[in-house]
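**Q** Any chance you can model this:
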Amino acid sequence: MLAILGGTLTLVGTSTNLIVNSLVLDANLPSLGFFDFTLVGLCLVFVCGATLCFFSYLLPDKAVHTDTAESYFIDAKINPGSSLVGKTVEQNGLRHLQSLFLVEIIRGKQLLRAISPTEVLQENDKLIFSGDISQVSQLNMFDGLSIFAENSGLSIDNLREVVVRPESILTGKTLKSVGFRSLFDSRCGSR
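**A** So this is what the prediction gives:
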């Protein structure tokens, strides 16, 4: 609000000032100067600013909702001694989960993307799944898999939400059928 009020201080500060100047020019009067609005603008800034400060307690206090990585991903850790250790992703049945997809494995400081069905799982691997997070209970059936869906601390620096427009060539097709991951070198999650 104060930025809008500050815009009233100069000729080009707001579109309203430019319209007033065009009306002055249409009346065959000389153009207004850059700072001709400053005196009136300062009065407006002080009066409206004081009013805002005085009545600000009446404004509603609404929390801003922000998306976090937990809205998109579920992560789980393979505990030492788990029956998953030493077997491939395919052998463990992690390729055909309903509404969940294994997108990454974090192994120590190494990040493995585009997971192959033949990838052998190791102790302390962190498995990152995307998909319907309400289906997290599926992961409970795996022995030695600890799930950290609620307080994972995932980095969302490289997370991008994409909206597919109705007229897109992607409409009505699965991401797998159009090769989305390979085309855009990305991993896919859904909400």
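
**Q** From now on I want contacts and neighbour counts done on CA atoms only, so please keep to that.
**A** Noted.

**Q** Show me which residues of the longest strand seen in the chain are buried.
**A** The residue-count maximum for a strand in the chain (DSSP state E) belongs to strand 100-107. Neighbour-count burial for strand 100-107, counted by 16 or more other CA atoms under 10 Å, picks out Leu100, Phe101, Leu102, Val103, Glu104, Ile105, Ile106.

**Q** Surely the first one touches Asp75?
**A** It stands for Leu100. No: Leu100 is beyond contact range of Asp75, at 11.2 Å (criterion: CA atoms under 8 Å).

**Q** Next, show the common contact partners of those two.
**A** Taking CA atoms under 8 Å, 6 or more residues apart in numbering as the contact rule, Leu100 and Asp75 both touch Phe129.

**Q** for the helix or strand Ala50 falls within, packing partners?
**A** Per DSSP states H and E, Ala50 falls inside helix 38-55. On a contact count with 3 or more CA pairs under 8 Å, 6 or more residues apart in numbering; DSSP states H and E, helix 38-55 meets helix 2-6.

**Q** Going by contacts, tell me the helices and strands next to the longest strand of the chain.
**A** Short answer (3+ CA pairs under 8 Å, 6+ apart): strand 100-107 packs on strand 110-113, strand 126-131.

**Q** structure for this one too, so we can compare:
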Amino acid sequence: LTMDATRWARLTDDGVAAPTLFGIADCAHADVFAGTTTAGTVVASGVNLAGRYVVQPTGQTMVYRAESLVYYVANNPDTGEPALRRARAGGNGQYTSEELVEGIESLQFLYGLDSTETIATQTPPVGNITEQRVASSVATATDAAAANQWRRVGQVQVGVLVRSPTPAAPAPIEANRLGVLGVTVVPPTASDGRYRATYELSVALRNRLFGN
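**A** I've put the predicted structure just below:
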């Protein structure tokens, strides 16, 4: 893929001198692929883009740098306190972890599936969310059937359980058991006197709901 030299800089923003993950899209298609870069050129590997895109200025094809991010909960190695962390893939394909928010004890997701069982050009999603599943129940494989299941996702529910960094009240007689999206979380230390609260949010994925 040969790019306009004036637009090359956006592939290397934020200090990513040698990106290895890219996206290509126009008004009809989108693909994410691994690749390498040389001056003004992206070499795609493991993907056949021939006949799928029309180059500019005739077409509307754009090339982007893709980001791979993983959000998870883990204990701080220095303090032992739980926190929300983010791992970002670098140009070498290795992930670098950073702490985002302290005091996060649990992070849960539920995925809402469109009632259309096979998403295709002739059978787009209708926006009718009929069931919710955890990620492992949507699909864990990497074949076409699994990819179709993820294309059915039109809604995501996010739930977090947060706690105060230090004990803030006398220990109660009975420990509270809070739930996040149906998952009951048992504190590591019963009656530890920390304030806890849960937060839940539902997000509509508009592109999937309306068939784009």
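
**Q** TM-score them against each other, please.
**A** Here the TM-score for the pair of chains, by TM-score structural alignment, normalised by the length of structure 1, is 0.15; 58 aligned residues with a CA RMSD of 6.2 Å.

**Q** before we move on, the earlier item: which among the helices and strands packed on strand 100-107 of structure 1 is found nearest to Ala3 of structure 1?
**A** Taking CA to CA, strand 126-131 is the member of these nearest to Ala3 of structure 1, at 40.9 Å.

**Q** Any chance of JSON lines for the buried residues of strand 100-107 of structure 1, columns distance to Thr16 of structure 1?
**A** Shown next, in JSON lines, are the buried residues of strand 100-107 of structure 1 (distance: CA to CA, whole Å):
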{"residue": "Leu100", "distance to Thr16 of structure 1": "53"}
{"residue": "Phe101", "distance to Thr16 of structure 1": "53"}
{"residue": "Leu102", "distance to Thr16 of structure 1": "54"}
{"residue": "Val103", "distance to Thr16 of structure 1": "52"}
{"residue": "Glu104", "distance to Thr16 of structure 1": "53"}
{"residue": "Ile105", "distance to Thr16 of structure 1": "56"}
{"residue": "Ile106", "distance to Thr16 of structure 1": "55"}
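
**Q** tell me the most buried of the helices and strands packed on strand 100-107 of structure 1?
**A** strand 126-131 (a mean of 22; mean count of other CA atoms under 10 Å).

**Q** now the angle from it to strand 100-107?
**A** Here strand 126-131 of structure 1 runs at an angle of 160 degrees relative to strand 100-107 (axes from the mean of the first three to the mean of the last three CA atoms, to 10 degrees).

**Q** Disregarding flanking residues, what is the spatial nearest neighbour of Val156 of structure 2?
**A** Distances taken as CA to CA, 6 or more residues apart in numbering put Tyr111 closest to Val156 of structure 2, at 4.7 Å, once the chain neighbours are dropped.

**Q** With Leu111 of structure 1 instead?
**A** Leu111 of structure 1's closest residue in space is Ile105 (CA to CA, 6+ apart), at 6.0 Å.

**Q** what about the one you found, distance to Lys126 of structure 1?
**A** With the distance defined as CA to CA, to the nearest Å, Ile105 of structure 1 ends up 6 Å from Lys126 of structure 1.

**Q** Kindly report the same for Val103 of structure 1.
**A** 11 Å.

**Q** Relative to Asn21 of structure 1, which of the helices and strands packed on strand 100-107 of structure 1 is closest?
**A** Closest approach to Asn21 of structure 1 among these is made by strand 126-131 (55.7 Å; CA to CA).

**Q** follow-up on the earlier one: the next helix or strand after the helix holding Ala50 of structure 1 packs against which elements?
**A** Per DSSP H and E, helix 38-55 of structure 1 leads on to strand 73-78 as the next helix or strand towards the C-terminus. If you count contacts as 3+ CA pairs under 8 Å, 6+ apart, strand 73-78 of structure 1 packs onto strand 126-131, strand 145-147.

**Q** Which neighbouring elements make contact with the last one?
**A** Strand 145-147 of structure 1 is packed against strand 73-78, with contacts defined by 3+ CA pairs under 8 Å, 6+ apart.

**Q** Just the angle for the strand it packs on relative to strand 100-107, thanks.
**A** 50 degrees.

**Q** Return the set of buried residues in strand 73-78 of structure 1.
**A** Phe73, Ile74, Asp75, Ala76, Lys77, Ile78.

**Q** Tell me the spacing between the second one and Ser22 of structure 1.
**A** Applying CA to CA, one obtains 58 Å for the distance of Ile74 of structure 1 from Ser22 of structure 1.
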